[in-house]
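Engineer: What follows is a protein structure lacking sequence information:
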């Protein structure tokens, strides 16, 4: 885990808001920021990098944040962003829609969609936690995730409460975490966000056959991500866990961009690739890393890895090592 902290109080009053703008521009997708407190802006932020996932708890005075179409054309990191309000209020507007957020509400948005966010009201100090997840890490199709953004999400119950509890526990004390824990914690956050988005897609809807099919498919994807380390994870065991036939499982994924078996293999290879590139795990034998992600035969893992990435696992690890 990599953690960096910034405080505007460390700079002269006239420089503080510009420093905040610089930090936000370099840490997140480009946004246009303004504030009535710009002459002497008070804010603090911690940036926790959990592999590809970023968590940033912050305390700040009110400001207005605009993510415009022009800024999106300039740079789009292709992320989904969740903001958990802990203290104070916030409001957002996008696509002619508006929403207000209070403590333990969650705001979600896509870096590819224009959005305006008003953080705080006059006289307020706002505490919040942002989570940024690359779109490719969510265990559900992108079109489904896009539909979920902007929907009302509560962190007081259900999956939202699970996500909020995980995030607040994570930021409370990071001293006990090792560098190798970061990507694993990021994977857990991506799974929780996937489950929250999947849950919100069916909120308030009757379970039509199409809704049931979609929910089941999302549940299967999340199940696969949670069980990649199980060497017995196969299309047959996935079907059995969801009380459906294997043939019906295959039909569910006919409209997906990958078969169930290929999805399992790809996710396992990707997790193994991340571990091979992790400096904290350079001393762990390749065979053991492969076994961790369900590859029981080392030769089969090597062939699959070479086919997917064009190099052997050992050569990939050596190429990722920093110069001695």
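Structural biologist: Done, it's in. For clarity, every value in this text was computed on a predicted model and none was experimentally measured.
Engineer: CA only for contacts and neighbour counts going forward, please
Structural biologist: Noted.
Engineer: Wait, residue 213 touches residue 248, no?
Structural biologist: No. Residue 213 is not in contact with residue 248 according to C-alpha atoms under 8 Å; the separation is 10.5 Å.
Engineer: Surely residue 211 touches residue 200?
Structural biologist: No. Residue 211 lies out of contact with residue 200 (C-alpha under 8 Å); the separation is 11.9 Å.
Engineer: These two: which is more packed in?
Structural biologist: Shown here are residue 211 and residue 200; by other C-alpha atoms under 10 Å, residue 200 has more neighbours (20 against 14).
Engineer: Next up, a structure to set beside the first:
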């Protein structure tokens, strides 16, 4: 990295970092002009090989040189970098997120990626979902345990891979993969916000960055977006009762987004064929918690995950 002035002059650079399950996620804040040169000499000093996807929040490049020529990055752009290739970035300063994915992991999904180095990703529902998920995941990583961090890593990786694939095929609506990425982001958003009374189709679509029509389309396996919200709220409530048998039912109803204890009890009983009170009583008397049977959200989601794993785009 080069910058104007003496090499020992102070400068402001802030990097926030998270790492889990084959990925790294960094947020960079650099408030002065600089030139970044990625050369084969610098690559020789790095053990791991990464593909990075950079989402620029603030700051413009005066020059950006990759294999395909000059193409500066601007706020709102997402750029694909192959860290095994050379490039030069001349920037006035920037704020942005960069997701680093193990190159070998990406090659398992996409054998041919060399030609993408330096590409700016075209705007699409999947890239908009990727942007919102990247921001959300960065905040969630701060408080996530190992299991939650691994889940976030899987979601980010899956959506990033889909965004790259769709960059090649340029046809979201014909792609099951694209639909699945949006649905993953929707489920993750609901899990983090189901306690809010305003967790509605309108607020979900706005947060994820898709249209209301698109949201209803990807939610079809669950009938409607609000049915998906209801299922996730009930599943979360059951998990709380299973782990903390002294939980107050009224407080629990409020914490998972129901309007009151009565509405929550009706919904829980209809779904699990036992009232929250009786389930809590059973948990108190049981030496170990009996797992809640899979509801529709679990059964359908497992099928969709299996479909997602098997789906291929040439």
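Structural biologist: Received the coordinates, thanks. Model, not experiment: these values are computed from the prediction.
Engineer: tm score of chain vs chain?
Structural biologist: Remark: TM-score between the superposed chains equals 0.50 [TM-score structural alignment, normalised by the length of structure 2]; 184 aligned residues with a C-alpha RMSD of 3.7 Å.
Engineer: what's stretch 269-277 of structure 1 aligned against in structure 2?
Structural biologist: Taken onto structure 2 by TM-score structural alignment, stretch 269-277 of structure 1 occupies no residues there; it is unmatched.
Engineer: swap that for stretch 181-199 of structure 1, please
Structural biologist: By TM-score structural alignment, stretch 181-199 of structure 1 lines up with residues 148-166 in structure 2.
Engineer: Give me the mean deviation of the matching stretch from structure 1.
Structural biologist: For stretch 148-166 of structure 2, the mean deviation from structure 1 after alignment is 1.1 Å (mean C-alpha distance after the TM-score superposition for structure 1).
Engineer: those helices in the stretch 1-150 of structure 1, which residues are they?
Structural biologist: Secondary structure of the stretch 1-150 of structure 1 (DSSP state H, counting those that start in this stretch): helices located at 13-27, 69-74, 142-148.
Engineer: Make TSV from those and add distance to residue 268 of structure 1 and mean neighbour count to it.
Structural biologist: Shown next, in TSV, are the helices of the stretch 1-150 of structure 1 (distance: least, C-alpha to C-alpha, whole Å; neighbours: other C-alpha atoms under 10 Å):
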stretch	distance to residue 268 of structure 1	mean neighbour count
helix 13-27	29	16
helix 69-74	32	13
helix 142-148	20	16
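Engineer: Tell me which of those helices lies nearest to residue 177 of structure 1.
Structural biologist: Closest to residue 177 of structure 1 of the helices of the stretch 1-150 of structure 1 is helix 13-27 (C-alpha to C-alpha; 21.9 Å).
Engineer: Just tell me the aligned range of that closest one in structure 2.
Structural biologist: Using TM-score structural alignment, helix 13-27 of structure 1 finds no match anywhere in structure 2.
Engineer: one step back: so which of the helices of the stretch 1-150 of structure 1 is nearest residue 84 of structure 1?
Structural biologist: helix 142-148 (15.9 Å).
Engineer: can you list contacts of the closest one?
Structural biologist: 110, 135-136, 194, 197-198, 200-201 (C-alpha atoms under 8 Å, 6 or more residues apart in numbering).
Engineer: ok now the host helix or strand of residue 307 of structure 1, how far from the chain's centre?
Structural biologist: Assigned by DSSP states H and E, residue 307 of structure 1 falls within helix 298-309. Relative to the centre of its chain, helix 298-309 of structure 1 is centred 27 Å away, using C-alpha atoms, centre = their mean, to the nearest Å.
Engineer: In structure 2, what stretch matches it?
Structural biologist: By TM-score structural alignment, helix 298-309 of structure 1 lines up with nothing in structure 2.
Engineer: Past that helix, which element shows up next along the chain?
Structural biologist: helix 313-320.
Engineer: what angle separates that following helix from helix 298-309?
Structural biologist: Using axes from the mean of the first three to the mean of the last three C-alpha atoms, to 10 degrees, one finds that helix 313-320 of structure 1 and helix 298-309 are set 50 degrees apart in direction.
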